[in-house]
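K.L.:
Have a look at this fold, sequence not included:
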C-alpha cells in the first residue's frame, strides 16, 4: 500500500508541475483543463495517506505535505470561479431596458440534428444576440426560423466544425468575417447598436483546440486569443468578446488574454459555468466564454439546458453602465506577459491590424 500511494503521489506531482511549462504540446496544455477533477483525486489521495500509512513515519508526512501542496496549487487556479472569491464584475442595479443586452452563445455540434430545441430556447429567452458555433449549411437553413425576430445576421456556414452564425435583434451597423490565424477557422466582428443608441464592438471567436485530431500544439489557438486581446485594448467603444475558446477559464493562456485585453470575466466570484462536455457530468469544463469591457455590469449569467450538442448554451445579460467602470478592474499584465504575448503572435506571423475594428 505504501508503494502504491507513493507512486500515486509522484503521478500527482507530475500532473501538477507539467502545466507550468509553456510547451504548447496538446498533452501538456490539456492538463490545464481537469484542475477540479485533479483536486478531487488529490483530496482522496490525502485521505488514503492518512488512513493507511504509518503516521509515525517521516515518509508519511512527506507524502502528505507534497500532496497538500499539489491540492493547494490546483485550488489556487479554480477558487476564483467560486463564491469564495470577490466578484470581478459588479451586479447590475436597476437600469433602463434600452441599455441592456442579452447574448446567447451556443456550440451546436455540427452533427447534432436537434435544432428545434435550440430554437425553442431562443424563443423562450429572447436573446438580443445569438452566436452559433460549428453551424453548417444545414444549421443555417434551420436557423432561418429565428430571423423573423432577429433580422440582422452574419453567416459563415462551414462543414469543417468551424462554421459560425450571428443573429441579432439589435442593428448590426458593421460586420466582417476574418481568418486571423488559420485559413479555415473564421471569427466574426460586428458593431451593434443598443436600444439606447450606444454602440458596442463585438468579436465572436472559435479557435481550433490543441488535440491529436486538430492541432498538435496550442500555438494557433493561443495566437488567435492574444491577437484579439492586443486589438481590443485599443478601444473607443465598449467591447464584448464571446465564443468557444477551446480553453478553460483558468488556463495561463486565457489569463493572458484577460491581462492583455483588459476585459473582465463575469464568472469570477460567481461560478465556473461548465459548458462542456454536456454528456459527462464528471468531465466538464468552462470552454464557452464571455468577456467584456468595464463599461458593463452583470444582470445574470447562466448555463442553459442541453439540446443534443456536446456543449451547453451560455446566456448572459449585461447592462451598459459606464459610470460604474471605476468600480471594476481585472488583472494587469506585467513585462513578462507583454513579452510573451508578442512572442505568441510573432511565432504565427499574425498582427492585430488584421483584426477588424470599428470605422
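P.N.:
Okay, I see it. It should be emphasised that the depicted structure is a prediction, and the values quoted were computed from it without experimental measurement. Numbering: from 1, shown residues only.

K.L.:
Please make it C-alpha for all contacts and neighbour counts, starting now.
P.N.:
OK.

K.L.:
gap between residue 74 and residue 6?
P.N.:
19 Å (CA to CA, to the nearest Å).

K.L.:
another one to put next to it:
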C-alpha cells in the first residue's frame, strides 16, 4: 500500500468516526424530556439513523481493520446508540407477537371498516382519491386537510354516506376535517382542545348489530422548525387518550397523529387510552412522505381499545397527497383475549402537566 493510499484511508476512517459520533448523539438526544421541536423531530427517522449507523460502522471497520484503542470509546457509544434504535423499532418488526389479535371471522353486524386519509390541501387529484375511497368502501372515512375546494369535491360521497360532519377553519385551512359514515353517528361534535384551528371529531357510532363504539378523529399540529414546539401536539394526543379512557364504549382513536408510534408521547397516549397499535408485530406501514425515501414514517394511525379485534390493516397506494391512506377493519368482540399496554405510575400526572402547558 502506498503512503498516499494509507493517508486517504486514515482520513476516511477519521471522517467515519466523526459521523458515528454525530449519529450517536442525534440518536440519543430524544431521551431528553423536552418540547423543543428539533430534538423531538429526531424521534422520527430512527430507522434511517439505524441504517446510516450500520453502514458507517461497516465502512469504518473496512477502512481501519483493527480499531485503535482510542477509537473504542466512539465505537462503544455508537453500538449503544444503534442498540437503542433497534430497541425502539423492534416492536414494529415481525420479531414480536402482534398485540392486536387477528380475527378473520366476525359476527354479522359487529364489524366496522375505517379509512383515514390526509389529502394534502394543495393536492388537486380529487378524482384519484375518490376512486380509491370507493374501491376501499369504508364504513367510516376520515379526511383531513380539507378546505372549501375539497368540500365541493367530496360532496359526491353524500349518496353513499348518509351521515357526515365537517369542520373547515377559515384561516388555518390545513386543519379542515370531514367525517363520512354509512353508520349512524350519535351526537357527533368537533372539539377544539387548546386552540381554535385544530378540530377533533368526537362521536359514537352505532354498528349494524346495535352495539355502539366511540370514534375520536385527530389531526394535531406537527412540530415546526423554529416556530412550533411539540407542546400542543402532545397535549392534543393525550387529551384524546383521556377521552378514550373515560368513554363508556369501546373507542377508536384515528387520524394523522404527526407523531410516530415509538415516540414517548404516543406510547403514553396508548397506555392512558388503553389503546392497541395494529402495527406492533406487523410492520412499520409508513404513510408519510410519499415523495421521499429519507422521510418515510408511520404518521397516520388507527388505534383501538381491547374490545375491538383486527380483521385487516394496511396502507393504500399513493393518490397524489404526501400521505398514504391507512385502513383497518375492526370487529366488536367484548370477549376478545387481548390487552392494551399497562398504565405507568406517572402517566396521568405527566398528561396533566402536558395539558396544563398547552392551556
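P.N.:
On my side now, so go ahead. Predicted, not measured: the structure shown is a model, and the values here were computed from it.

K.L.:
How alike are these chains, TM-score-wise?
P.N.:
TM-score of the superposed chains, computed with TM-score structural alignment, normalised by the length of structure 1, equals 0.93; 346 aligned residues with a CA RMSD of 1.4 Å.

K.L.:
circling back: the more surrounded of residue 74 and residue 6 of structure 1?
P.N.:
residue 74 (21 against 16; other CA atoms under 10 Å).

K.L.:
Please say which position in structure 2 that one maps to.
P.N.:
Taking TM-score structural alignment, the alignment pairs residue 74 of structure 1 with residue 85 from structure 2.

K.L.:
my guess is its match meets residue 25, correct?
P.N.:
No. Contact between residue 85 of structure 2 and residue 25 fails when scored by CA atoms under 8 Å: they sit 12.0 Å apart.

K.L.:
can you give me the helices for structure 2?
P.N.:
Assigned by DSSP state H, structure 2 shows helices spanning 3-28, 37-41, 46-64, 72-89, 126-136, 148-154, 231-246, 264-273, 347-358.

K.L.:
shouldn't residue 115 of structure 2 be in contact with residue 142?
P.N.:
Yes. At 6.3 Å, residue 115 of structure 2 counts as touching residue 142 under the criterion of CA under 8 Å.

K.L.:
what residues do those two have in common as contacts?
P.N.:
Here residue 115 of structure 2 and residue 142 have no joint contacts, going by CA atoms under 8 Å, 6 or more residues apart in numbering.

K.L.:
Which position in structure 2 pairs with residue 198 of structure 1?
P.N.:
For residue 198 of structure 1, the aligned position in structure 2 is residue 211, judged by TM-score structural alignment.

K.L.:
Quick check: the residue lying closest to its match once chain neighbours are set aside vs residue 219 of structure 2, distance?
P.N.:
Leaving aside its sequence neighbours, residue 211 of structure 2 sits nearest to residue 110 (CA to CA, 6 or more residues apart in numbering; 7.3 Å). As for residue 110 of structure 2, its distance to residue 219 of structure 2 is 27 Å (criterion: CA to CA).

K.L.:
out of these two, which sits in the more crowded spot?
P.N.:
Each of residue 110 of structure 2 and residue 219 has its neighbours counted (other CA under 10 Å); residue 219 has more, 26 against 18.

K.L.:
if I pick residue 213 of structure 2, what's in contact with it?
P.N.:
When contacts are counted by CA under 8 Å, 6+ apart, residue 213 of structure 2 touches 204-207, 249-252.

K.L.:
quick one: which of those residues has the most company?
P.N.:
When those are compared by neighbour count (other CA under 10 Å), residue 251 ends up highest, at 29 neighbours.

K.L.:
got the buried residues for stretch 75-94 of structure 1?
P.N.:
In terms of neighbour count (16 or more other CA atoms under 10 Å), stretch 75-94 of structure 1 has its buried residues at 75, 77-82, 87-90, 92.

K.L.:
count of residues packed around the aligned residue in structure 1 for residue 305 of structure 2?
P.N.:
By TM-score structural alignment, residue 305 of structure 2 lines up with residue 293 in structure 1. By other CA under 10 Å, 26 other residues sit near residue 293 of structure 1.

K.L.:
For residue 293 of structure 1, give its distance to residue 259 of structure 1.
P.N.:
12 Å.

K.L.:
List the contacts of residue 142 of structure 1.
P.N.:
Listed by CA under 8 Å, 6+ apart, the contact set of residue 142 of structure 1 reads residue 115.

K.L.:
that older thread, tell me if I'm right that the match of residue 305 of structure 2 and residue 240 touch.
P.N.:
Yes. Taking contacts as CA under 8 Å, residue 293 of structure 1 lies within contact range of residue 240: 6.6 Å.

K.L.:
Now the corresponding residue of structure 1 for residue 177 of structure 2. Nearest residue, chain neighbours left out?
P.N.:
Using TM-score structural alignment, the partner of residue 177 of structure 2 in structure 1 is residue 164. Using CA to CA, 6+ apart and skipping residues adjacent in sequence, the residue nearest residue 164 of structure 1 is residue 133, 4.7 Å away.

K.L.:
per the alignment, the one you found corresponds to what in structure 2?
P.N.:
Matched across to structure 2, residue 133 of structure 1 falls on residue 144, judged by TM-score structural alignment.

K.L.:
Fine, thanks again, bye for now.
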